[in-house]
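Asker: Just the structure for this:
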Amino acid sequence: MMVGYARVSTQDQDTALQLDALAKAGCSAVFQEKASGASRRGRVELARCLASLQRGDVLVVYKIDRIARSLFDLLEILRQLEAVGATIKSVTEPLDTTNSMGVFVVQILGAVAQLERSMIRERSIAGQVAARARGRVPGRERALSREDEAALVAEYLRGGITYQGLGLKYGVSPHVAKRAVYRATKPAEYLRRQRC
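Answerer: Purely as a prediction, here's the structure:
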């Protein structure tokens, strides 16, 4: 049986392109999810998909990076497939794990995908460092001006108002109000949370 797996990283993205390709490949069952590939713990549908596979089944993906975000992750998935007697196939890449050369090609592609992600991350960090050196802070502009943020914090410290109430009064979400208060009253904890 051909079993498909489609994944996009965020709720805003669409799996339609992958689903069309998997249907065209002849998948009789398709598991899809919108979750980051960074951790397998968050990919519930992938776990269900892998658990459903039996001897002779073919796991079909649009691209190998839809199923694994690192070579280690890919090798673990390949071990699981081998244990149940299933194989994997990509509809956009020449993959066939029914032979040793195909397994080797999958491992090479997984390593290349991991290298590409690492290089993108390094470029992104370098861009942020360069922007900071030019005096620009990466990310979105703050929802509150410095004056409004100072007024909001002062009002919170006087007491008698919730983050919800501050958000309504200043036209921002309660989370924005809370972050403003944390920045002013608990800077070390705020910075620690931002790094997590």
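
Asker: okay, CA-based contacts and neighbour counts for the rest of this
Answerer: Noted.

Asker: What residue, apart from its backbone neighbours, is nearest the residue nearest in space to the middle of the chain spatially?
Answerer: Nearest to the mean C-alpha position of the chain, counting by CA atoms, centre = their mean, stands residue 36 at 2.2 Å. Nearest residue to residue 36, sequence neighbours excluded (CA to CA, 6 or more residues apart in numbering): residue 9, at 4.4 Å.

Asker: Let's see this one next, to set against the first:
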Amino acid sequence: MNGTRVGYARCSTDEQDVVIQTEQLLTLGVPEDRIYIDRGFSGTTRRNRAGLDQALAAVWNGSVFTVTKFDRFARNMAEANEILTDLSGRGVLFGLGGSVYDWTDPFGRLFLQTLAMVAEFEANLGHMRTREGMALAKKNGKLKGKQPKLPEPARRSIRRRYAEGEVSLADLATEYSVGRSTIHRIIHGPETSRWSDHTPKLDVIFRPRSFSAPTAVPGFPDPDHVQGDPHRPLRRRAGRRDLGGRRCHVADAAARHVRQAERLANRSHPAGDRAAGHRGRPGSRRRGCGAGGDGLGPAGVPGLPA
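Answerer: Take a look at the predicted model:
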């Protein structure tokens, strides 16, 4: 069958090579120009295996599709049965090492199906061991996900140099031997060091103050009532601030009226105030500013009670 064979070789990672498989296929009589190779692909799926697709397209009626080991061909029973059925329908035989098998023969079909079952079983065992090892590493804190391509000092340097306009994004990608998308994520992405695991997080809860109908002003918090209990008034202080940090203009206006009333009261009874020993607090009944006084207090000031 020299010259009628089409060979296929595969390795799971880019670090592996197919030198041994290629030499064995050449020994079996496969021409060098009819050996198709897939590098870095798993045998559990047919997806994206361009070498396998080319090898299946290169066979013809009466030729032999040849591999050195069955698991190099497939590790999935369903896909293996599908490919072998298609090859058999096109009159192509299946070569495993130095042996040739016919899919239409019951014994040949049984043997190939058994090999496919064993290959899938070995792949499933490998996946199970990998998941167990990852779970144990995650439990011990050794599995922290994919590490960044560049260390944090290099990332800070990239942000600083790009912000200062020293270099362009393409120059940084060439200098650090990474893709432009990686530099773009470093520059425009969040700075992970700013919110590290050692940074304390503050839980701030904002509780809005309630508004009461008699004294509330839209856009300002009610300075005279406490949240949840509107019947407990607070003493108004001149110049108090609202939740946004701005001065409350309503309180400022009231303070100005109070100061004006004090000045008028002091001009009216300077001697009486000194004799009484009062400080001139606005609205005090002791000064005679109320109904029982002499009527010369701040009763005439707008906005203040007589």
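
Asker: hmm, back to that, tell me which residues touch the residue nearest to the centre of structure 1, please.
Answerer: Residue 36 of structure 1 sits next to 8, 9, 10, 42, 43 when contact means CA atoms under 8 Å, 6 or more residues apart in numbering.

Asker: From residue 72 of structure 2, how far off is the aligned residue in structure 2 for the first one?
Answerer: Structural correspondence for residue 8 of structure 1 with respect to structure 2 (TM-score structural alignment): residue 11. With distances defined as CA to CA, to the nearest Å, the gap from residue 11 of structure 2 to residue 72 of structure 2 amounts to 7 Å.

Asker: Residue 91 of structure 2 now?
Answerer: The separation that residue 91 of structure 2 has from residue 72 of structure 2, given CA to CA, amounts to 22 Å.

Asker: hmm, back to that, export the contacts of residue 36 of structure 1 to a markdown table and tack on secondary structure, neighbour count and distance to residue 168 of structure 1?
Answerer: Converted to a markdown table, those look like this (DSSP: H, G, I helix; E, B strand; the rest coil; neighbours: other CA atoms under 10 Å; distance: CA to CA, whole Å):
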| residue | secondary structure | neighbour count | distance to residue 168 of structure 1 |
| --- | --- | --- | --- |
| 8 | strand | 18 | 34 |
| 9 | coil | 15 | 32 |
| 10 | coil | 12 | 28 |
| 42 | helix | 14 | 34 |
| 43 | coil | 18 | 36 |
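
Asker: Could you check how far the corresponding residue of structure 1 for residue 64 of structure 2 is from residue 170 of structure 1?
Answerer: Using TM-score structural alignment, the partner of residue 64 of structure 2 in structure 1 is residue 58. Using CA to CA, residue 58 of structure 1 is found at 55 Å from residue 170 of structure 1.

Asker: and the end-to-end length of stretch 23-41 of structure 1?
Answerer: End-to-end for stretch 23-41 of structure 1, by CA to CA: 27 Å.

Asker: now that stretch, how far from the centre of its chain.
Answerer: Here the centre of stretch 23-41 of structure 1 is set off from its chain's centre by 14 Å, with CA atoms, centre = their mean, to the nearest Å.

Asker: and what of stretch 34-45 of structure 1?
Answerer: Distance, centroid of stretch 34-45 of structure 1 to centroid of chain: 7 Å (CA atoms, centre = their mean).

Asker: Ok, stretch 169-176 of structure 1 next?
Answerer: Per CA atoms, centre = their mean, the centroid offset for stretch 169-176 of structure 1 relative to its chain is 27 Å.

Asker: what does it contact?
Answerer: Here stretch 169-176 of structure 1 makes contact (CA under 8 Å, 6+ apart) with 143, 144, 148, 152, 163, 164, 165, 166, 167, 168.

Asker: Which parts of that stretch count as buried, going by neighbours?
Answerer: Going by neighbour count (16 or more other CA atoms under 10 Å), the buried part of stretch 169-176 of structure 1 is 170, 172, 173, 174, 176.

Asker: Check stretch 35-46 of structure 1 too.
Answerer: Neighbour-count burial for stretch 35-46 of structure 1 [16+ other CA under 10 Å]: 35, 36, 37, 40, 43, 45, 46.

Asker: Include distance to residue 126 of structure 1 and secondary structure when you put those residues into JSON lines, please.
Answerer: Converted to JSON lines, the buried residues of stretch 35-46 of structure 1 look like this (distance: CA to CA, whole Å; DSSP: H, G, I helix; E, B strand; the rest coil):
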{"residue": "35", "distance to residue 126 of structure 1": "26", "secondary structure": "coil"}
{"residue": "36", "distance to residue 126 of structure 1": "23", "secondary structure": "coil"}
{"residue": "37", "distance to residue 126 of structure 1": "23", "secondary structure": "coil"}
{"residue": "40", "distance to residue 126 of structure 1": "28", "secondary structure": "helix"}
{"residue": "43", "distance to residue 126 of structure 1": "30", "secondary structure": "coil"}
{"residue": "45", "distance to residue 126 of structure 1": "35", "secondary structure": "helix"}
{"residue": "46", "distance to residue 126 of structure 1": "33", "secondary structure": "helix"}
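
Asker: just checking, residue 113 of structure 1 touches residue 68?
Answerer: No. Look at residue 113 of structure 1 against residue 68 with CA atoms under 8 Å: they stay out of range, at 9.0 Å.

Asker: quick check: longest helix of structure 1.
Answerer: If you go by DSSP state H, structure 1 has its longest helix at helix 100-133.

Asker: Give the equivalent position in structure 2 for residue 105 of structure 1.
Answerer: Residue correspondence to structure 2 (TM-score structural alignment): residue 105 of structure 1 is matched to residue 111.

Asker: ranges for the strands of structure 1?
Answerer: With DSSP state E as the definition, structure 1 shows strands at residue ranges 2-8, 29-34, 58-61, 87-90.

Asker: Quick one: closest of the ones you listed to residue 123 of structure 1.
Answerer: Set against residue 123 of structure 1 and scored by CA to CA, the strands of structure 1 come closest in strand 2-8, at 22.3 Å.

Asker: Can you name every helix or strand that the closest one contacts?
Answerer: Packing partners of strand 2-8 of structure 1 (3 or more CA pairs under 8 Å, 6 or more residues apart in numbering; DSSP states H and E): helix 16-24, strand 29-34, helix 44-52, strand 58-61.

Asker: how about 6 Å then?
Answerer: Judged by 3 or more CA pairs under 6 Å, 6 or more residues apart in numbering; DSSP states H and E, strand 2-8 of structure 1 is in contact with strand 29-34, strand 58-61.

Asker: Understood, closing this out.
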